[in-house]
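J.: after the sequence you'll find the predicted model.
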Amino acid sequence: MTDIALPKPQTTIRDRLAAARPPVGLWFAGALVWGALMAAVLGLSLYGMERLDSGHTPALFGLYFSGGAIGWLLALPIIGFFSFRRRPETRFAAAFLFLSCGTLGATALLFALQYRMFYAQWHAPFGTVIWTFQFAFTSASAVYQFTALGSRHYFPFGVALLVAASLWLARRNR
């Protein structure tokens, strides 16, 4: 006797887009919670390095909070889109990938914007070819500097929170 495999339900792009719209409460409250957790992770890291008394600490807390909140806002719809009607492992992987990339990317972008604002006083006038090169290379160097120096603050507590959030999102997005 052979088992007859039932066909999988067809998913349309409309179904995926509908699944990509998270509930508003989860979207915005989750952004605030995730941003606060990322700021807390920074605080734990700075405390462990005995650097909480720096003059830049409030700006860093704002940067990590904003990066976490924006990362959550960007990642949640993408997670919903790619994990729609998928297995739990796939939902976990989507949440882990997109939430980590969203958080790191948003924080790096905000760092690059702040970096650019500082160096803008020495750059050529807006719209010139030289300004374009200066803007591109200043931004690229800021993202590199954040990747090399700023992402270390997410270890190990940020990764543990990322795994916990990914597990929660994978169970929630059935």
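T.: Structure's in. What do you need? From a predicted model like this one, the values you see are computed outputs, not experimental measurements.
J.: when you work out contacts or count neighbours from here on, use the C-alpha atoms and nothing else.
T.: OK.
J.: could you count how many residues lie near Leu26?
T.: Residues lying near Leu26 (other C-alpha atoms under 10 Å) number 13.
J.: quickly find the element holding it.
T.: Element membership for Leu26 (DSSP states H and E) is helix 24-48.
J.: chain center to the strand or helix carrying Leu113, what's the gap?
T.: Element membership of Leu113 [criterion: DSSP H and E] is helix 88-119. Helix 88-119 sits 3 Å away from the centroid of its parent chain (C-alpha atoms, centre = their mean, to the nearest Å).
J.: ok, then the element right after that helix?
T.: helix 129-145.
J.: my read: Arg116 touches Phe135, true?
T.: Yes - here Arg116 reaches Phe135: they are 7.2 Å apart, a contact under C-alpha atoms under 8 Å.
J.: picking that back up, flag every buried residue along the helix holding Leu113.
T.: In terms of neighbour count (16 or more other C-alpha atoms under 10 Å), helix 88-119 has its buried residues at 88, 91-96, 98-113, 115-116.
J.: which helices and strands sit right next to it?
T.: The elements that helix 88-119 packs onto, with contact taken as 3 or more C-alpha pairs under 8 Å, 6 or more residues apart in numbering; DSSP states H and E, are helix 57-82, helix 129-145, helix 157-172.
J.: putting a second one here so we can go through both:
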Amino acid sequence: MRQSTSPAAANGRTRPLRLAFLGALFWSAAAGASALLGLSHWADLARAAAVSERFALGALIAFPAALFFARPAARGGGRIRRFFTFLLLLGSATLGATGFVFALQSVLDAASWHGHPVHLVGIWLFYTVLVGLYEFAVIGVRLYFPYGLAALLAFSLWFALRPR
């Protein structure tokens, strides 16, 4: 007997991918909007949009990773465990991925006006990545408050309440 290749039959296989893709898009939009609202007082809106794009890219990278690790970590627990698991994993993955994006941008910015001998590249790269992470930690994290935190709570609640 021939198996059906309808979208309904394939739904069981594509649902986790669709969930990760759509969740990443919505989480990315929420993080980018949170940063843009925090930077709305800037006179140069093009720079504010560029910073907001970094936040959105970090969130886009973070959501599928957090979802991948949250499913097995929250398995066997109740709604409260699922809520706090996703809250912790999505929050830390978003901060880590966004910090990584800021560090890469710092390397690209510095590389455009630095010319180092080959033996100093490792030291320069290490220092520049640390500067980018520091910049994000000191200046960037505050842009997640209060809107990003509200979105994080909403996404965690969604994860806790959705059927397994």
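T.: The structure has been received and is ready for your questions. If you're wondering where the values come from, they're calculated on a predicted model, not measured in any experiment.
J.: how close does the helix holding Leu113 of structure 1 sit to structure 2?
T.: Mean deviation of helix 88-119 of structure 1 from its aligned counterpart in structure 2 after superposition (mean C-alpha distance after the TM-score superposition for structure 1): 0.8 Å.
J.: what's the angle from that helix to helix 57-82?
T.: In terms of direction (axes from the mean of the first three to the mean of the last three C-alpha atoms, to 10 degrees), helix 88-119 of structure 1 departs from helix 57-82 by 140 degrees.
J.: just to revisit the earlier point, who touches the helix holding Leu26 of structure 1?
T.: Identification of contacts with helix 24-48 of structure 1 by C-alpha atoms under 8 Å, 6 or more residues apart in numbering yields 52, 61-62, 64-73, 76, 153-155, 157-158.
J.: same question, stretch 84-99 of structure 2
T.: With C-alpha under 8 Å, 6+ apart as the test, stretch 84-99 of structure 2 has contacts from 54-55, 57-59, 61-63, 65-67, 69-70, 73-74, 132-133, 136-137, 141, 152-153, 155-156, 159-160.
J.: same thing but at 6 Å, please
T.: By C-alpha atoms under 6 Å, 6 or more residues apart in numbering, the surrounding residues in contact with stretch 84-99 of structure 2 are 55, 58-59, 62, 66, 70, 133, 136, 156.
J.: export the residues you listed to a markdown table and tack on distance to Ser34 of structure 2 and neighbour count?
T.: Shown next, in a markdown table, are the contacts of stretch 84-99 of structure 2 (distance: C-alpha to C-alpha, whole Å; neighbours: other C-alpha atoms under 10 Å):
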| residue | distance to Ser34 of structure 2 | neighbour count |
| --- | --- | --- |
| Phe55 | 9 | 31 |
| Gly58 | 13 | 25 |
| Ala59 | 11 | 29 |
| Ala62 | 16 | 24 |
| Ala66 | 19 | 21 |
| Ala70 | 23 | 21 |
| Leu133 | 19 | 22 |
| Phe136 | 15 | 21 |
| Ser156 | 17 | 22 |
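J.: OK, contacts around the residue nearest the centre of structure 2?
T.: What sits nearest the mean C-alpha location of structure 2, by C-alpha atoms, centre = their mean, is Ala59, with 2.0 Å. By C-alpha under 6 Å, 6+ apart, the residues touching Ala59 of structure 2 are 28, 94.
J.: one more time with 7 Å
T.: Contacts were defined as C-alpha atoms under 7 Å, 6 or more residues apart in numbering; by that measure Ala59 of structure 2 touches 24, 27-28, 31, 94, 97-98.
J.: Arg82 of structure 2 too?
T.: Contacts of Arg82 of structure 2 (C-alpha under 7 Å, 6+ apart): 74, 159-160.
J.: and it, what's its match in structure 1?
T.: Using TM-score structural alignment as the criterion, Arg82 of structure 2 maps onto Arg91 of structure 1.
J.: and its match, how close does it get to Trp122 of structure 1?
T.: 46 Å (C-alpha to C-alpha, to the nearest Å).
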